[in-house]
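In: what follows is a predicted protein model with its sequence.
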Amino acid sequence: MLIMNAMTPLTDILEKLKSEGYTQDFNIADDCIICSNNNTTLDPSTFRIDRYFRFEGETDPSDQAIVYAISSKDGTIKGVLVNSYGLYSDEKAANIISLLEHPSK
C-alpha cells in the first residue's frame, strides 16, 4: 500500500508507483489513451483507475495535479497519467478519465 502524507512530493509518488510496476507514461488524445513509451493508442474502456493522488500547490495554482495509477483490465499494462485540475484542467483528459472504471465502481 502506498502511503502519502501532506508533504509527499509528486516525484516521490511517481517513483513509488514505478517500483510497483506502473512503468508506462500515459497521455490523452481526443478519444483514447496514448502510451508515450511506444506511441500506442489504447481504448479507455479497457482500463481502470487503481488509485489516484491529488496534489495542491500552496502558493501556485499551476501546482495542482492529480496522478492516476491506471492499469488494463487484463493486468498486462500499468502506468501513470498526470493531469492538472482547477484552472489548468485539461478537458480532454477529464473526459477520458470519466470513461475509465473507477475504484468506487
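Out: Now that the structure is in, tell me what you want to look at.

In: going forward, measure contacts between C-alpha atoms and count neighbours the same way
Out: Noted.

In: looking at the protein, which residue lies furthest from center?
Out: Centroid-distance maximum for the chain: T59 at 23.0 Å, with CA atoms, centre = their mean.

In: want to compare, so here's the second one:
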Amino acid sequence: MYAYDTLSEAVNDMRKRGYKEDFNLEPNCISCAQLDLQLHPEHFTVEEFYRFEGISNPDDNSIVYGITSKDGVMGILVDGYGIYSESLTDDMISKLRMHPE
C-alpha cells in the first residue's frame, strides 16, 4: 500500500497507476456515468483504499477506494464517511468493508 498526505495526492497517483474511471456510490452498487455501467458487489473488487481525516473538523472525513471490475475496468470511488455517508445495502457495506488491510 502507498502512503499519502492528502486526498488529491492519492487520487492523482492512483490515476497514474491506471485507475482512470470515476465511480459513484449508489445504495446497492457503484456506477460509472461515462461508461453507463453499474457494478453490484459481486462484480467488483476493492484493490486498495486510503482514509483521510479533516484537520479542523472531525466530520470532514473521506475515503478513496481503488476498484477493479471483473471485466478489468479500473476506477476510483471517493466517499465521505461518518455522519454524511450514504445509506447502503448490507451487501454494499460488507463489500466495502472487505478491503485489504
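Out: Nice, I can see it. Here the structure is a predicted model, which means the values were calculated and not measured.

In: give me the TM-score for this pair.
Out: In this superposition the chains share a TM-score of 0.81, using TM-score structural alignment, normalised by the length of the second structure; 100 aligned residues with a CA RMSD of 2.3 Å.

In: residue in the second structure matching the residue farthest from the centre of the first structure?
Out: Alignment note: T59 of the first structure maps to S56 in the second structure; criterion TM-score structural alignment.

In: could you count how many residues lie near L87 of the first structure?
Out: 9 (other CA atoms under 10 Å).

In: ditto for V64 of the second structure
Out: V64 of the second structure: 20 neighbours (other CA under 10 Å).

In: try the one 3 residues further on
Out: The burial count assigned to I67 of the second structure is 24, neighbours taken as other CA under 10 Å.

In: is it true that it touches H43?
Out: No - between I67 of the second structure and H43 there is no contact under CA atoms under 8 Å: 10.3 Å.

In: which of the three states applies to the match of T59 of the first structure?
Out: Judged by DSSP: H, G, I helix; E, B strand; the rest coil, the three-state class of S56 of the second structure is coil.

In: so how far is L39 of the second structure from it?
Out: According to CA to CA, to the nearest Å, S56 of the second structure and L39 of the second structure sit 35 Å apart.

In: again with M92 of the second structure
Out: In this view, M92 of the second structure and L39 of the second structure are 10 Å apart by CA to CA.

In: ok, M1 of the second structure next?
Out: Distance of M1 of the second structure to L39 of the second structure, given as CA to CA: 24 Å.

In: and the strands in the first structure?
Out: 24-28, 33-35, 40-42, 47-55, 65-72, 78-84 (DSSP state E).
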